[in-house]
Each structure stands twice: as C-alpha cells, then as structure tokens.
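Colleague: no sequence on this one, just coordinates:
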C-alpha cells in the first residue's frame, strides 16, 4: 500500500455506477471548458515529468501555494503577479503576511538545497510538508502542482467525494482518473473549478448523477 492509496475504501463499484461517474465528470469538464477554463486544464496536463522539472518551476509553485493558503484565489493571484516579476527578480514586498514572507525568503535563499532534496526524497509528500509554511492540506496542493498523483482535499472536493460515498478525496479522484484517463490533477481541477463557478453545485451533481438511485444500486450489489 503506497502513500496515495493508504486508507483506500475497498468497496466494489458496479458498472452502472462507474459509467455514471465517468459521464458526470466528462460533462462537468466540458462545461468548464465552454466557460473558458481550457487553459487551466492544459496547464495541469502539461506539467513536466519530475526528471524535467527545474528549480524555478519548483519555487514558483511553492510560492503560489504559500500565498494562496487561507486566501481567496482572486486575491492570491493579484499578490502572486505582483511578486513574480520574472525569473530573476522577485518583489518580496508584495507579500504582506510576515510568516509567508519569511517562509518564501527562506526557501529562496536555499533553493538549490530544497530542490535537490525534493528530487532525492523517497517520500516526496512528507518532504513537501517539511517546507516552511506547508501544512497537512497544502502539501497536497503543492504535490499536485508539481505533477505528483495527488488531489488537494479542498472543502468542495471533500463534499463531492462524500456525496458519492467515497471515504476521501484521494480515492475519489483516483477512481475518476482511471475511468477518464485524465491525470489526477486534472480531475481535481475540473471538480474544484465547477464547484467555484456553480451555485448549489452539490445539488447539480446529485441531480446529474441520480445519486440516490445509484447509491441504492451499488449497496445492493455489494450486499449481493
């Protein structure tokens, strides 16, 4: 059992439920593409392999996750754009939160050290959690943005996974990834973006998936 599948819910899932989850995901993906979010999907699809990552990419995603933590996405984007002038010039004054500012400076000043240790670490999720100002939730956010096969257990994804009777976000996104052949990071993004642009998104998903009937059918399948 690896760090991704630890605690995996070993329930059987009947074929009807699988097909409905797949169709639901593809419909939601198409909806957010039509609303102008294709570039976000392409970004996650095109994250370099670990062997092709460079320290600037690593630092940029670390900075983004730290700035974004505990903050609305739109506000974080403004701060990040003000900070990230180009690869050789960073505006540390743009980061008003003292602990975040201190953490980012620390990683910047020892970037070679942190990047090398990330590449060499056997448990990359644990290593990411050891970085300044990275915690239990943000370690998944950073891992996802560095191309690792993890989803961030954002409150929206937790609610969607629970609605569909999955124990956790990792299990849910892994199953959808296997059904759709999309990366876990893309699956995470699709559901997260849908939740952020859709009022009553849980009710929409419940209606589209026919959740009550599918859960009933799956439970009968498991009992049988």
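Modeller: Sure, I can see it. Since we're looking at a predicted model, the values are computed, not measured.

Colleague: CA atoms for contacts and neighbours, from now on please.
Modeller: OK.

Colleague: which residues in the chain form helices?
Modeller: Residue ranges of the helices in the chain, as given by DSSP state H, are 15-34, 38-45, 55-68, 73-83, 98-109, 111-120, 124-129, 138-145, 155-163, 169-180, 184-197, 201-209, 211-223.

Colleague: for residue 90, which of those helices is the nearest?
Modeller: Of all the helices of the chain, it is helix 73-83 that lies closest to residue 90, at 5.5 Å by Cα to Cα.

Colleague: can you give me the buried ones in the closest one?
Modeller: Neighbour-count burial for helix 73-83, with 16 or more other Cα atoms under 10 Å as criterion, is recorded at 76, 79-80, 83.

Colleague: now stretch 131-141
Modeller: Of all the residues in stretch 131-141, those buried under the rule 16+ other Cα under 10 Å are 131-134, 138-141.

Colleague: this is the comparison structure:
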C-alpha cells in the first residue's frame, strides 16, 4: 500500500465515520488501577468477538465491574469471566506491573500485556494500543495487506505513519476499516506487488 492509497482510504474512512480519526489516535496511558483493569477487561471481552457484539456486552458489564469489581451475571463465558474477575481483583498488582513496564519502553509493555490472563500473542498488541503504546495489532486483515509488499504489519504501519504523519494506531485502524468494509482487495492496486519505500 502506498502513501497515496492510504490517504485515499483514510478519506473514505473519515467520511464513513467522521469521529473515527479522533477516537483512534494513540490513547493516553491509564490513570489508575481501575482504569487499567477496565481496559484489560474490555480487551479480554472483545477477543475473538465482533466489536459491535462486544460493545453491547461491555455496556452491560462495565457498571458491574465498577460497582462490585466482578462480572456477575452480565456475561456467560466462563473462561473470560474468570480472567476478568482475576484482573479486577488483582488490579493494584497488575497496574504496578504495567507502570514498571511503561518505564522500560513499548516492547516491555507489549510483553507485560502478553503475560496477563486471557491475553494472547495477537491480543497483547490490542491491549498495548489501549494502554497507550503506538503500535499496530497484527490481525489477519493487516497481515494480508502487509504481505502484498513483503512487510510485517509493524513495518507497514510504521512506514505509512512516517509518510502520512498519522500515528501507527491511526494507520492500523484505517487499514483494518478499509478491509472490513471490503474496499481493499489483494492486487487491486499495481503498487500492491511493489517493494516498500
């Protein structure tokens, strides 16, 4: 994907959802242990689920988490419920671990995220983004786009970030949304088969 193609897709995404570009900028780090635990809980909930479905469940679950520190009867997935409850009950310890990792840099934060309950090899990037690291989540859509120019997802998003001035998180979202909407297809543009800049 070239810079010009990315910018054209970014314009399409912005027209589809005018507030999206503001929402997907790199997030600030969590301010306290509850903020951190809620961000982790949302990513656990969202993993392997359409975000539209997760959003509805989250709207039911979040008040219980804030009020009681537990999922309660707001969600029926036993594994995710156990992990979310564990994160909420150990939020002080996990937040301190996050703060220590933050001092050591983005890679340490990503590694720390991967060690949390119910967070896997791809999901750790989603969580890292949600706690303030400017990184891409290498999901299947982004992998497909990156493979067309023989780049990794991180290389593709970093290159387009440098070329466009957008954050890596913004580039990640634009590419994901472009694929999700069916606008991007492998080989659709001549540059899909070219070497990266």
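Modeller: Yes, it's here. Everything numeric in this text was worked out from a predicted model, so none of it was measured.

Colleague: give me the TM-score for these two chains.
Modeller: With the length set by TM-score structural alignment, normalised by the length of the second structure, the two chains reach a TM-score of 0.86; 190 aligned residues with a Cα RMSD of 2.3 Å.

Colleague: spatially central, which residue of the second structure would that be?
Modeller: Most central residue of the second structure, judged by C-alpha distance to the mean C-alpha position with Cα atoms, centre = their mean, is residue 126 at 3.0 Å.

Colleague: excluding its backbone neighbours, what's nearest the aligned residue in the first structure for that residue?
Modeller: Taking TM-score structural alignment, residue 126 of the second structure has residue 141 as its aligned residue in the first structure. Using Cα to Cα, 6 or more residues apart in numbering and skipping residues adjacent in sequence, the residue nearest residue 141 of the first structure is residue 152, 5.0 Å away.

Colleague: test my guess that the one you found contacts residue 169.
Modeller: Yes. The criterion here is Cα atoms under 8 Å, and residue 152 of the first structure meets it with residue 169 at 7.5 Å.

Colleague: what do those two both touch?
Modeller: Common neighbours of residue 152 of the first structure and residue 169, counting by Cα atoms under 8 Å, 6 or more residues apart in numbering, are absent.

Colleague: which residues sit in contact with whatever residue of the second structure lines up with residue 79 of the first structure?
Modeller: For residue 79 of the first structure, the aligned position in the second structure is residue 57, judged by TM-score structural alignment. Counting by Cα under 8 Å, 6+ apart, residue 57 of the second structure makes contact with 74-75.

Colleague: distance of the corresponding residue of the first structure for residue 190 of the second structure from residue 103 of the first structure?
Modeller: Matched to the first structure by TM-score structural alignment, residue 190 of the second structure sits across from residue 210. In this view, residue 210 of the first structure and residue 103 of the first structure are 46 Å apart by Cα to Cα, to the nearest Å.

Colleague: of those two, give the one with the bigger neighbour count.
Modeller: For residue 210 of the first structure versus residue 103, neighbours defined as other Cα atoms under 10 Å are more numerous around residue 103 (16 against 13).

Colleague: what's the closest of the helices of the first structure to residue 91 of the first structure?
Modeller: In this view, the helices of the first structure are compared for proximity to residue 91 of the first structure by Cα to Cα, and helix 73-83 is the closest at 4.4 Å.

Colleague: and the angle from that closest one to helix 55-68?
Modeller: Counting by axes from the mean of the first three to the mean of the last three Cα atoms, to 10 degrees, helix 73-83 of the first structure lies at 130 degrees to helix 55-68.
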